[in-house]
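Visitor: have a look; sequence and predicted model below, questions after that.
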Amino acid sequence: MRKTEGREPADRREGVGGRDETVEERADRLWGEQLQELRVAQTGVQILFGFLLTVVFQQRFTTLSSADTAIYTVTVVLGAATVGVLIGPVSFHRLSTGHRMKPQTVAWASRLTLLGLVLLLCTMASALLLVLRVAGNNALAVWLVALMVLWFVLCWFVLPAFARHTATAERRLRDEERSGDK
């Protein structure tokens, strides 16, 4: 770590993995990482939402039951909410640029992205339910959607939380070993 006259500068800190960066440098790095994540999520959500918007113009739409029409409506609204939340960080960044609030922007963008993932999970579940109901067996559709929701929760939330917990425990153990060696 860089030192100035035997002291660490107030705006520098050692981050995870021993990075030597200022709060602003860390915010810049995290913002770049956030943008990469958002590009992946936004593209998929926009394609899904575009597809959903075309469904209402198909001939078969008029033959849907009132339950399926309601599911479709909920799915479109969820899709629109998801698009809005996942594009939110772009607007937040644009409106806050030049006001020296990059760390806060990164924090808000992270919250919006997490909310966007939850809304995307709901949108996917609703879309799957509609498609599987229209394709045939309603009881099977509910079970398949439930399994897919569990799969998404596992992949998107449980595995990252487990990895984070494991890394934190390993870091704590290393820190305890280092402090015991002194």
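Guide: On my side now, so go ahead.

Visitor: could you use CA atoms for every contact and neighbour count after this?
Guide: Noted.

Visitor: tally of neighbours for Ile47?
Guide: Residues lying near Ile47 (other Cα atoms under 10 Å) number 11.

Visitor: so which helix or strand takes in it?
Guide: helix 23-55 (DSSP states H and E).

Visitor: can you pull the buried residues of that helix?
Guide: Of all the residues in helix 23-55, those buried under the rule 16 or more other Cα atoms under 10 Å are 23, 26-27, 30-31, 34, 38, 41-42, 45-46, 48-49, 52.

Visitor: what's whichever helix or strand comes after that helix packed up against?
Guide: Sequence order places helix 66-96 as the next helix or strand after helix 23-55, per DSSP H and E. With contacts defined as 3 or more Cα pairs under 8 Å, 6 or more residues apart in numbering; DSSP states H and E, helix 66-96 has these neighbours: helix 23-55, helix 102-135.

Visitor: the inter-axis angle of helix 66-96 versus helix 102-135?
Guide: For helix 66-96 against helix 102-135, the angle by axes from the mean of the first three to the mean of the last three Cα atoms, to 10 degrees is 160 degrees.

Visitor: so what's the gap between helix 66-96 and the chain middle?
Guide: Here helix 66-96 is found 13 Å from its chain centre; the criterion is Cα atoms, centre = their mean, to the nearest Å.

Visitor: put this next to the first one:
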Amino acid sequence: MSSGTTGPGGPSGARSGRQESPEERADRRWVDLLQEIRVAQTGSQVLFGFLLSVVFMPRFAQLGDFDRNLYVVTVVLGALATGSLAAPVSYHRLFAGRRLKPQLVDATARLVGVGMVLLALTIGSALLLLLRVATGSAEAAWIAGAVMAWFAVCWLLVPLFHLRRHNGRGRQGHGPAD
């Protein structure tokens, strides 16, 4: 397009960012989302696999009721996180060929967000269990809480700070996984 022509978002000279159709945008967002999922999904699957093996360790029989219940909660959270982070595969299979890529990306981006929260909770509860068993200290809860606070800072507060700081500069996003 020449600088005087008009595109979907107004005069092309006034737009910043990509010149892409809705389909191209959905394809790009899908590829971006898949890259993000690869990192989170691998971590959740490895952690979940280790959690499944814990019950077969000799020391597991020595855990008190609180720690056993914490283990059960941790395993369930890990299963939920893994399910949420693997769900985009099912969505893709069901949506494939139906010309619903933007809807696919929006729905799976929300599931990935839920999966990240569940993954953080899984890591926090696994850390609490590990620290309680390893140290027997009441301070384990404070340490696990501090780690969870760090996750909230790194995964939520810092990105929101940068988003707010840069809001209005350049092209604004249109939703999850933009």
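Guide: Yes, it's here. Note that this is a predicted model, so its numbers are computed, not measured.

Visitor: now what about the TM-score between them?
Guide: The TM-score (TM-score structural alignment, normalised by the length of structure 2) is 0.87; 167 aligned residues with a Cα RMSD of 2.2 Å.

Visitor: so what does the helix holding Ile47 of structure 1 touch, helix or strand wise?
Guide: When contacts are defined as 3+ Cα pairs under 8 Å, 6+ apart, helix 23-55 of structure 1 packs onto helix 66-96, helix 102-135.

Visitor: what about the most centrally placed residue in structure 2, distance to Gly97 of structure 2?
Guide: In structure 2, the centroid-proximal residue (Cα atoms, centre = their mean) is Met116; its distance is 3.0 Å. Met116 of structure 2 sits 28 Å away from Gly97 of structure 2, taking Cα to Cα, to the nearest Å as the criterion.

Visitor: repeat for Arg18 of structure 2
Guide: 25 Å.

Visitor: list the contacts of the residue nearest to the centre of structure 2.
Guide: By Cα atoms under 8 Å, 6 or more residues apart in numbering, the contact list for Met116 of structure 2 reads Ala40, Ala81, Leu85.

Visitor: map it onto structure 1.
Guide: Taking TM-score structural alignment, the alignment pairs Met116 of structure 2 with Leu117 from structure 1.

Visitor: how close does that match get to Val74 of structure 1?
Guide: Distance from Leu117 of structure 1 to Val74 of structure 1, by Cα to Cα: 17 Å.

Visitor: ok, Ala127 of structure 1 next?
Guide: In terms of Cα to Cα, Ala127 of structure 1 sits 9 Å off from Val74 of structure 1.

Visitor: so which of these two has more stuff around it?
Guide: Ala127 (22 against 16).

Visitor: hmm, the more buried one is touching Tyr72, no?
Guide: Yes - with contact defined as Cα atoms under 8 Å, Ala127 of structure 1 counts as touching Tyr72 (7.3 Å).

Visitor: need the overlap of contacts for the two.
Guide: Common neighbours of Ala127 of structure 1 and Tyr72, using Cα under 8 Å, 6+ apart, do not exist here.

Visitor: ranking the helices and strands packed on helix 23-55 of structure 1 by burial, who's on top?
Guide: Mean neighbour count (mean count of other Cα atoms under 10 Å) peaks for helix 102-135 among the helices and strands packed on helix 23-55 of structure 1, with a mean of 19.

Visitor: after it, next one along is what?
Guide: Per DSSP H and E, the first helix or strand lying C-terminal to helix 102-135 of structure 1 is helix 138-153.
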